[in-house]
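Chemist: Provided below for reference: sequence and predicted model.
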Amino acid sequence: MKYILIVDDDRDCLGMFRNFLVQEGFSVQCATSGEEALSILKDSSIHLMITDLNMPKMNGIELAKKALILLPFMPIFLHSGSISPELPLLAEVVGISRVLAKPVNPCAMLEAIRNELREN
């Protein structure tokens, strides 16, 4: 069983991602903030994290930097409704595996997750 952590301050988005991924056979934990996500990462075995970029207090880039200190080889997907031209390069420098544009295509996301988890 593969464990995925989804981080987003939008509870509707969390629920949608969670339901979809559980139906696809993943175990899913959700967090509504970067702080909550880091707490989960310290206490759980997570294989992949999907985080929103724009969240209060700690954005997805900051979260990814801290998460990769805890789990250096964990793949991280970043999703955002506003992808600037420099975001993919910044994400790559930080160690984020993939940047997804909102609205996220569920089938494309699922394929990316499966490919990433197969490689790790």
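Modeler: Alright, I've got the coordinates. Residues are numbered from 1 along each chain as shown.

Chemist: C-alpha only now, for contacts and for neighbours.
Modeler: Noted.

Chemist: Shouldn't Leu5 be within a helix?
Modeler: No - with DSSP: H, G, I helix; E, B strand; the rest coil as the criterion, Leu5 is located in strand rather than a helix.

Chemist: Distance-wise, check it relative to Leu89.
Modeler: In this view, Leu5 and Leu89 are 23 Å apart by CA to CA, to the nearest Å.

Chemist: which one of these two has more residues nearby?
Modeler: Neighbours per residue (other CA atoms under 10 Å) separate Leu5 from Leu89, with Leu5 holding more: 23 against 13.

Chemist: This protein: helices as residue ranges?
Modeler: For the chain, applying DSSP state H gives helices covering 11-23, 34-43, 60-70, 87-94, 106-119.

Chemist: ok, structure two:
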Amino acid sequence: MSKICLVAFNGEPMCFVHVLLNAFDFKQKGYAVTIVVEGSACKLVKDLAEETNPFHAMWEQAKNDSLISAVCRACCIKMNSIESAQSQGLPLEADMKGHVALEKYIKAGFTLITF
């Protein structure tokens, strides 16, 4: 089975929704898929938790399906979303000078796709 790691850096909601859509599509087609949230995309962690957000249901589905493997701790602090990330129980990582180290995904056989 192929392994895909979707890495979201871009904080634009319309870009991030494509991360979610692709994750669901890869999963449905039998791929091992995971999402890493980094950079300005970390600001969306707080926004997507709001029930009024049009992409809230998709975000909740991604969390319920355990698709999110890492969220950058340093970027969540910078984007003022750390408290939301913690309250949502997101897997905050800081193993590369405060950020998510992507090497472990390569080492585990994942193909990285960045958004």
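Modeler: Good, I have the coordinates. Keep in mind it's a predicted model, so treat the numbers as computed, not measured.

Chemist: Once they're superposed, tell me the TM-score.
Modeler: Once the chains are laid over each other, their TM-score by TM-score structural alignment, normalised by the length of the second structure reads 0.49; 89 aligned residues with a CA RMSD of 4.1 Å.

Chemist: Tell me which of the helices of the first structure is the most buried.
Modeler: Of the helices of the first structure, the one with the most neighbours on average (mean count of other CA atoms under 10 Å) is helix 60-70, at a mean of 18.

Chemist: Which strands or helices does that helix pack on?
Modeler: The helices and strands touching helix 60-70 of the first structure, judged by 3 or more CA pairs under 8 Å, 6 or more residues apart in numbering; DSSP states H and E, are helix 34-43, helix 87-94.

Chemist: ends of stretch 14-31 of the first structure, how far apart?
Modeler: Stretch 14-31 of the first structure has an end-to-end distance of 8 Å (CA to CA).

Chemist: returning to what we had before: what's the closest of the helices and strands packed on helix 60-70 of the first structure to Leu68 of the first structure?
Modeler: Leu68 of the first structure sits nearest to helix 87-94 of all those, at 8.8 Å, using CA to CA.

Chemist: on that earlier part again, in TSV, list the helices of the first structure along with distance to Asp52 of the first structure.
Modeler: Formatted as TSV, the helices of the first structure follow (distance: least, CA to CA, whole Å):
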stretch	distance to Asp52 of the first structure
helix 11-23	10
helix 34-43	10
helix 60-70	6
helix 87-94	12
helix 106-119	14
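
Chemist: wait, which of the ones you listed is closest to Leu78 of the first structure?
Modeler: helix 60-70 (6.8 Å).

Chemist: All set, thanks.
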